[in-house]
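Colleague: all I have is the shape, not the residue letters:
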């Protein structure tokens, strides 16, 4: 968003028009709204700003729920913003440590700062981009003097004389777009740089949010690394230091499903469980557990073994479930060929099929076209490499524990 668009938006006319529009879902609705507002005589800057915000408000409901209806966004800020349910847990950790003030250095649109202020913390929110800092100020305005927003770099804000910071929260932004989560990036690819951020973490209580696929070898050895998944997707890695890091915890997997959360912690990577033959159940560890390398601890809790030493699937005979895995009851196995699979699907009357894969070079969408799905039954097909063989496992999902 350009500053001229933001100025047009932050007027009684602009905000009133935005409220009248309500959330806009599709690109077709966007085009219609632009045409209608331009025909009504509104300026190009105002129309662009209002319609863009209405569309972003719709997209933001997945992260901010009903709060999105009174917030403003930038595209990049919304993409990087923490989900409110996750941010609330960040705030809870800071509050429970006894710290009452937090500096959000690189606050973006203010997603985490909202949770901090909502938890009763005093917040200094800082962003180097002027438009983004103005939007953060708007989003945090309901908290009054509890949440102060400044247009500044993280480095300058931290070094400002007379400022009390308490704890520091950072969500470093990528300097360039298009990075893959699986691509290794250097410290200088971030703003502020990770070298600077980790130096701050060594001196004061700090939380640093990173992509979940961040290079583990580049993490500080004396901090707590917590991988977080929300409703089945791994959304972040947070490095905690000082009073915000729990004693004896170096690896953690926080699994959030709806309003419930479960956490697995350890002092180091867990040793993998031994490999065993496929049993009555197959278990798929949550992505946060895999990233934290705590699969072995989950396996032992289920009396399970690894299906293959290089594949993140567990197997057991006991009908045990865990919040850290999705469990499947095995029906039968077969070679991972369309002919063999189709014979089993036909015999079981399978018309609806979920396809999962791990360790095999298969496009599930393309593979589905080779299958004959007829009948009223449903199942899950798991394509997996076991040793030097490609196997297909027909299974049924086991409901997750409450």
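Modeller: Everything's here; your move. Remember, predicted model here, so these are calculated numbers, not experimental data.

Colleague: use CA for all of it now, contacts and neighbours both
Modeller: Noted.

Colleague: which residues touch residue 386?
Modeller: 307, 308, 311 (C-alpha atoms under 8 Å, 6 or more residues apart in numbering).

Colleague: one more time with 7 Å
Modeller: Counting by C-alpha atoms under 7 Å, 6 or more residues apart in numbering, residue 386 touches 307, 308.

Colleague: try residue 216
Modeller: No residues are in contact with residue 216 under the rule C-alpha under 7 Å, 6+ apart.

Colleague: likewise for residue 209?
Modeller: Shown in contact with residue 209 (C-alpha under 7 Å, 6+ apart): 170, 171, 236, 237, 238, 239.

Colleague: what about 8 Å?
Modeller: 170, 171, 172, 236, 237, 238, 239.

Colleague: below is structure B, check it against A:
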């Protein structure tokens, strides 16, 4: 859970004295090995603020990758965990450029920071007064931002696009039940019925069961699926109900929607296997991706694609051989090929890659990749060499 910050903590940490104290604490290692020594040193210098200082420095270091421009920000542990990565927030803000926006669950302000760069007016509200105080500290340079304490389920603005990020934990555990989010997703959508709204949510939510009439966008960053965003019909293109957006930290971005063609041929495996980005898979756009890049599926029910080329910038697996899924056969073939390190990718088959790797008893030096899947009802193994983008 982390340290529980209060308003007095925020006032001190945001002061000149607090800033100087944080700089001093940041010189400490703060590792498990030095924890007791560092804690004692900070307690001697700042007996009443030691816990808040140590926790803030720890969270700033943790935030460096997710929010690289937030080196002097204040956080709570929960707020940092739920904060949207800066590149993902920037992507969403770009879709809302020029609009007045109200983030009704603004927390410590990660989303507001990106919105304020492209939107003429930005409102942030939250029920948590400590997080609001932190947002006020974090967003001192945002002249077009107004902060207010308000219930997300009680509309307090007009003529704004609503953004919300319901908390995804219930009873201390992650939940995928829309009714158990905080605030509950059905209540949130009812409160803003007829308004333009974008709601961040977990990618694992059952969107078909939700019956969402707008667009569901799945976003990945550097190969990891980060979030889903529900966009109301007024914020998306006609005919688009699913979108996959693939971002990378180097500035690359690509998008794919279900309005694009999905006609692909049925053929035998080509020279390569391609594993589409997780955003494409989660968005249900595997066939659309295949059609766009001249690929086809190994099996209509499996997300692995195949073809004679690999899309630019994507890792591919060159097929060297194909076997039935038999442990003895695999052990013999891998031994004959002097296999050492072995990456095992599995889809459509109930198999533990780590357990299989141990059973294969590899002692060689040549790296390979096994793609274990099924075609029809038969389990099949493709022996591949991986080629980086």
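Modeller: Sure, I can see it. This is a predicted model, so every value here is computed, not measured.

Colleague: can you give me the TM-score here?
Modeller: Put the two chains on top of each other and the TM-score (TM-score structural alignment, normalised by the length of structure 2) is 0.89; 383 aligned residues with a C-alpha RMSD of 2.5 Å.

Colleague: between the contacts of residue 209 of structure 1, which sits nearest residue 393 of structure 1?
Modeller: Distances from residue 393 of structure 1 to these, taken as C-alpha to C-alpha, are shortest for residue 236 (30.8 Å).

Colleague: residue in structure 2 matching the closest one?
Modeller: Taking TM-score structural alignment, the alignment pairs residue 236 of structure 1 with residue 227 from structure 2.

Colleague: surely its match meets residue 216?
Modeller: No - Residue 227 of structure 2 sits out of contact with residue 216 when judged by C-alpha atoms under 8 Å, with a separation of 10.4 Å.

Colleague: those two: which has the busier surroundings?
Modeller: Neighbours per residue, other C-alpha atoms under 10 Å: of residue 227 of structure 2 and residue 216, the larger number sits with residue 216, 27 against 19.

Colleague: which residue is the nearest non-sequential neighbour of the aligned partner of that one in structure 1?
Modeller: In structure 1, the residue matched to residue 216 of structure 2 (TM-score structural alignment) is residue 225. If the residues on either side of it in the chain are set aside, residue 225 of structure 1 comes closest to residue 239, at 4.7 Å by C-alpha to C-alpha, 6 or more residues apart in numbering.

Colleague: let's verify that neighbour: helix, strand, or coil?
Modeller: Classification of residue 239 of structure 1 by DSSP: H, G, I helix; E, B strand; the rest coil places it in strand.

Colleague: residues contacting it?
Modeller: Neighbouring residues of residue 239 of structure 1 by C-alpha under 8 Å, 6+ apart: 206, 207, 208, 209, 210, 219, 223, 224, 225, 226.

Colleague: among the residues you listed, which are located in strands?
Modeller: 206, 207, 208, 209, 210, 224, 225, 226 (DSSP state E).

Colleague: tell me the counterpart of the fifth one in structure 2.
Modeller: So that's residue 210 of structure 1. Aligned counterpart of residue 210 of structure 1 in structure 2: residue 201 (TM-score structural alignment).

Colleague: SS state for the residue nearest the centre of structure 1?
Modeller: The centre of structure 1 sits closest to residue 235, judged by C-alpha atoms, centre = their mean, with a distance of 1.6 Å. Put simply, residue 235 of structure 1 is strand when judged by three-state DSSP.

Colleague: dump the residue contacts of it.
Modeller: Counted by C-alpha under 8 Å, 6+ apart, residue 235 of structure 1 has contacts 211, 212, 227, 228, 229.

Colleague: run the last query once more with 10 Å
Modeller: Going by C-alpha atoms under 10 Å, 6 or more residues apart in numbering, residue 235 of structure 1 touches 82-83, 86, 209-213, 227-229, 287-288.

Colleague: can you tell me how far it sits from residue 298 of structure 1?
Modeller: 20 Å (C-alpha to C-alpha, to the nearest Å).

Colleague: how about residue 154 of structure 1?
Modeller: Distance of residue 154 of structure 1 to residue 298 of structure 1, given as C-alpha to C-alpha: 39 Å.

Colleague: repeat that for residue 165 of structure 1.
Modeller: 38 Å.

Colleague: and those two? Which one has more around it.
Modeller: Counted by other C-alpha under 10 Å, residue 165 of structure 1 and residue 298 do not tie: residue 298 has more neighbours, with 23 against 20.

Colleague: structure 2: which residue goes with the more buried one?
Modeller: Residue 298 of structure 1 maps onto residue 289 in structure 2, by TM-score structural alignment.

Colleague: can you list contacts of the strand or helix carrying its match?
Modeller: Here residue 289 of structure 2, judged by DSSP states H and E, is contained in helix 286-293. For helix 286-293 of structure 2, contacts defined as C-alpha under 10 Å, 6+ apart pick out 244, 255-265, 274-281, 285, 295-297, 300, 302-307, 309-312.

Colleague: buried among those? Make that a PyMOL selection.
Modeller: Those of the contacts of helix 286-293 of structure 2 that count as buried under 16 or more other C-alpha atoms under 10 Å are selected in PyMOL with:
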select buried, resi 244+256+257+258+264+274+275+276+277+278+279+280+281+285+295+296+297+302+303+304+305+306+307+309+310+311
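
Colleague: is it possible to get a markdown table of the contacts of residue 239 of structure 1 that adds distance to residue 7 of structure 1?
Modeller: Shown next, in a markdown table, are the contacts of residue 239 of structure 1 (distance: C-alpha to C-alpha, whole Å):
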| residue | distance to residue 7 of structure 1 |
| --- | --- |
| 206 | 35 |
| 207 | 33 |
| 208 | 32 |
| 209 | 31 |
| 210 | 32 |
| 219 | 41 |
| 223 | 43 |
| 224 | 42 |
| 225 | 41 |
| 226 | 40 |
